[in-house]
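# below are the sequence and a predicted model for it; my questions follow.
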Amino acid sequence: MKKRVILIVLDSVGIGELPDADRYGDRGSHTLANTARAVGGLHLPHLAKLGLGNIDAIDGVAPVERPDGAFGKMAERAPGKDTTTGHWELAGVVLDKPFPVYPDGFPPEVMAAFEKAIGRNTLGNVAASGTEIIERLGEAHMATGAPIVYTSADSVFQIAAHEEVIPLEELYRYCQIARQILQGDHAVGRVIARPFVGVPTAFRRTTNRHDYSLKPPGRLVFDVIGEAGQEVAAVGKIYDIYAGQGFSRHVSTRSNMEGVDCTLAYMQEVEQGLIMTNLVDFDMHYGHRNDPEGYARALQDFDSRLPEILAALAPEDLLILTADHGCDPTTASTDHSREYVPVLLTGRKTPAGVNVGVRSTFADVGETVLAWLGLPPLGVGQVIEEVRHAGL
């Protein structure tokens, strides 16, 4: 019997501060509830039917008497609140220490090695918002040809360049050089190409972003699935986050809606295994830009497509919706927030109205994926037993 799991990560859609949120400056963060409050309530009827409003109070998303599946929330066991840490934990690698961060910019030894390797000076080397720094330094970049280097509260080395000044392939080469340099004590989670276009006062980032992640330091759920002869298909930035480890096919996307389209296409092609999708617009376009109205629209746009995904599920499919961290667009910070993430599980065989509680690690998702597919566990998290029994 061929089974599949469709795992969709709603990037940054957190559901309330973790107990240690104050250590990260995130006390009071609640991406979903605060966004809902800021816009006068969210209209998410299809997510509500799956039990989203049963997890926590969200204006406009009422709890339902019997959700169409299982619901709960998960705490991140690893320290940190970045994309790589959260995604790796979902797939079975739980970090015991956070990636290095550089609130005061990268040290001279890193920048000297990078500038020597690319043969150019750089601009910036500060922690900044991506849109703000290209407005501030974009004109100087165009005049000098020097790429803009910046970071954030996350463990990232970001390189911004105008596409007409530094062509994309050259920018990507710079990122590969930076990735090679940033190892050991300076092994940041991701190096990110941040191309932009336009003219001073009217710059805009393009969809040609590319991430260069560290290779995960252990076996992933994907490795177990692939070794069993099943497929692992990645949609969006999933392939980059895991440095390509364990995937049999992948496709990049430019928007949430394209991500949904590609997920539906893979559901017509992949017969057995895992389809994993990241929908990044919530985080990239709205969370980091403190735009609750845009965040709300993006949530409602995804909710409007959810019936298509549900209709495409085969009898032996399991759909899991979750997130990797928070990014509350209503707080003063433009960075990720240390939050619980929702987990919604549904399919024709999954139990209805089951509260799976508060999970102690995101790794429970990966273990549940393996159990559903009839594969051995990694032993990192706990299988969501109510779902495992339904799939037997």
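Arrived safely, thanks for sending.

# alpha carbons only for contacts and neighbour counts from here, please
OK.

# what are the ranges of the helices in the stretch 251-392 of the chain?
Listed in chain order, the helices of the stretch 251-392 of the chain (DSSP state H, counting those that start in this stretch) span 256-269, 281, 292-311, 363-372, 385-391.

# now do the longest one: which elements does it pack against?
I take that to be helix 292-311. Where contact means 3 or more CA pairs under 8 Å, 6 or more residues apart in numbering; DSSP states H and E, helix 292-311 is packed against helix 31-39, helix 45-50, helix 256-269.

# so it versus helix 31-39, what angle?
120 degrees (axes from the mean of the first three to the mean of the last three CA atoms, to 10 degrees).

# next up, a second structure to put side by side with the first:
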Amino acid sequence: MKRVFLIVLDSFGIGEMPDADSFGDAGSNTIKACSTSSRFYIPNMKKLGLLNIDGVDVSPCNADWCKEDVSLNGAYGRMTEVSKGKDTTTGHWEIAGHISNQPLPTFPNGFPKELLDKFEEATGRKVLCNKPYSGTDVIRDYGEEHMKTGALIVYTSADSVFQIAAHESIVPIEELYRYCEIARDLCTGQYGVGRVIARPFVGEPGNFTRTPRRHDYSLVPPGVTMLDQLLEAGKDVIAVGKIHDIFAGKGIGSMVRTSGNAEGIERTIEYTKQDFEGVCFVNLVDFDMLYGHRNDVEGYANALSYFDEHLPAIMEGLREDDILMITADHGCDPSTPSTDHSREYTPLLIYGSKIKGGTNFGTRESFADIAATILDYFEIPSKVKGTSILSEIM
């Protein structure tokens, strides 16, 4: 019985890609930024080969664990994003084998009046803001007016997103979800953003906080993915975290949402104890949502350390035919002036009893090599992009 645990450390980039400058991301390096913190402590990922990946630079790290020579027990390499973007949807789709040749639309000047007029008519509520904004700043600046008027806070970012923030005492959560479904139906064609996101919050003016009841409404992947092929072959596809939302349920067999990294890790450990044959696909969102976008180097480094601390519990739950893969979907350097995603290489660490430890498979041409490798492991003829590296690592 074969199982693959595919864990995405959301936004954990390992250095700028050659085209980073065209995305405004020259010099971005998420792992290097985190290595400047005294909280940066990832000895278990180091043993998997993380610090041996081509181009990885953690030169500020002078801790003993950083300098210590260790015997590597994982295969490791660097992944290149081919898709035209640096957002969550595009990155995850490419990991699953779908290349996005056209970037998803972004709205740096806000959404056009035509779209918002239709949205206001359909919801019966006016709109506030309509600008690119930080999620915490937007509720600080518009939350009180929203509570007085009932108007919805609509905002975007450098990513392809239509976000709706509302106080749970003003707009009940199910009503907010319904408004997001309306927006999803309207955001098609030239307005076809990657995700519509519900951003509920609570609290009083001057002390608003977002709740964990965020919900993403993604576009349906326009082509076949690894997940579709696994399901068609009768394999299990288990989604943990926001994976179900990112793929709009397409190719997902079962799912569980999580409130953050801690619960995502806990659920993953639980799944190592369950019988299934297929893939457990996990997204750990806090790296991106809580630390990358908020330029919190210390928080990001601490979150990496927390994951690394709990990594042995995941590894210990693996069986003889299991494979663990750890990767990312883009970067989000918390040390740059920008609070947006960054165009970076991502790591791929692979571990299991049948994996050749110490194997450096170099720089891969696409995230989609992950999908091709997983399909190859399950002996399913691939219909997706990407080249399998299975023969190199087994």
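Cool, got the structure. Given the structure is predicted, the values throughout are model-derived calculations rather than measurements.

# re earlier: looking at the helices and strands packed on helix 292-311 of the first structure, which is nearest to residue 145 of the first structure?
helix 256-269 (32.4 Å; CA to CA).

# contacts for that closest one, please.
Helix 256-269 of the first structure has contacts (CA atoms under 8 Å, 6 or more residues apart in numbering) with 233, 235-236, 251, 253, 275, 277-281, 302, 305, 308-309, 312-313.

# just the buried ones from these, in ChimeraX syntax?
With 16 or more other CA atoms under 10 Å as the criterion, this ChimeraX line picks the buried residues out of the contacts of helix 256-269 of the first structure:
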select :233,235,236,251,253,275,277,278,279,280,281,302,313
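
# which residues in the second structure does stretch 86-103 of the first structure align to?
Using TM-score structural alignment, stretch 86-103 of the first structure corresponds to residues 91-108 of the second structure.

# buried sites along the matching stretch?
Result for stretch 91-108 of the second structure [16+ other CA under 10 Å]: buried residues 91-100, 104-107.

# what's the answer for stretch 116-128 of the second structure, then?
The neighbour-count criterion (16+ other CA under 10 Å) identifies 116, 119-120, 123, 126-128 as the buried residues of stretch 116-128 of the second structure.

# likewise for stretch 188-195 of the second structure?
191-195.

# now do stretch 293-304 of the second structure
293-304.

# where does that stretch end up in the first structure?
Aligned using TM-score structural alignment, stretch 293-304 of the second structure spans residues 288-299 in the first structure.

# OK, contacts around residue 302 of the first structure?
256-257.

# ok, it to residue 323 of the first structure distance?
Distance, residue 302 of the first structure to residue 323 of the first structure, using CA to CA, to the nearest Å: 14 Å.

# if we can go back for a sec, with distance to residue 14 of the first structure added, can I get the helices of the stretch 251-392 of the first structure in CSV?
Below are these laid out as CSV (distance: least, CA to CA, whole Å):
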stretch, distance to residue 14 of the first structure
helix 256-269, 17
helix 281, 14
helix 292-311, 12
helix 363-372, 16
helix 385-391, 22
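
# which of those sits most buried?
Greatest average neighbour count among the helices of the stretch 251-392 of the first structure goes to helix 363-372 (a mean of 25), per mean count of other CA atoms under 10 Å.

# hmm, who's touching that one?
If you take CA under 8 Å, 6+ apart as the criterion, helix 363-372 of the first structure is touched by 3-5, 89-94, 221, 224-225, 274, 318, 376-385, 387-388, 391-392.

# that helix corresponds to what range in the second structure?
Aligned by TM-score structural alignment, helix 363-372 of the first structure falls on residues 368-377 of the second structure.

# cool, stretch 236-255 of the first structure as well?
Using TM-score structural alignment, stretch 236-255 of the first structure lines up with residues 241-260 of the second structure.

# ok, stretch 177-186 of the first structure next?
On the second structure, the counterpart of stretch 177-186 of the first structure by TM-score structural alignment is residues 182-191.

# first-to-last residue distance for the matching stretch?
Criterion CA to CA; first-to-last residue distance in stretch 182-191 of the second structure is 13 Å.

# do the same with stretch 208-216 of the second structure
End-to-end for stretch 208-216 of the second structure, by CA to CA: 21 Å.

# please name the residues that touch the closest residue to residue 218 of the second structure other than its chain neighbours.
Leaving aside its sequence neighbours, residue 218 of the second structure sits nearest to residue 195 (CA to CA, 6 or more residues apart in numbering; 4.3 Å). The neighbourhood of residue 195 of the second structure, defined by CA under 8 Å, 6+ apart, consists of 89, 160-162, 184, 216-219, 246.

# let's have these in TSV, adding distance to residue 375 of the second structure and neighbour count.
Putting the contacts of residue 195 of the second structure into TSV (distance: CA to CA, whole Å; neighbours: other CA atoms under 10 Å) gives the following:
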residue	distance to residue 375 of the second structure	neighbour count
89	21	27
160	29	25
161	31	27
162	33	29
184	31	22
216	27	26
217	27	26
218	24	21
219	24	22
246	20	24
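
# mind putting the buried residues of stretch 116-128 of the second structure into TSV with distance to residue 16 of the second structure?
What follows is these, written out as TSV (distance: CA to CA, whole Å):
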residue	distance to residue 16 of the second structure
116	36
119	38
120	40
123	42
126	41
127	37
128	35
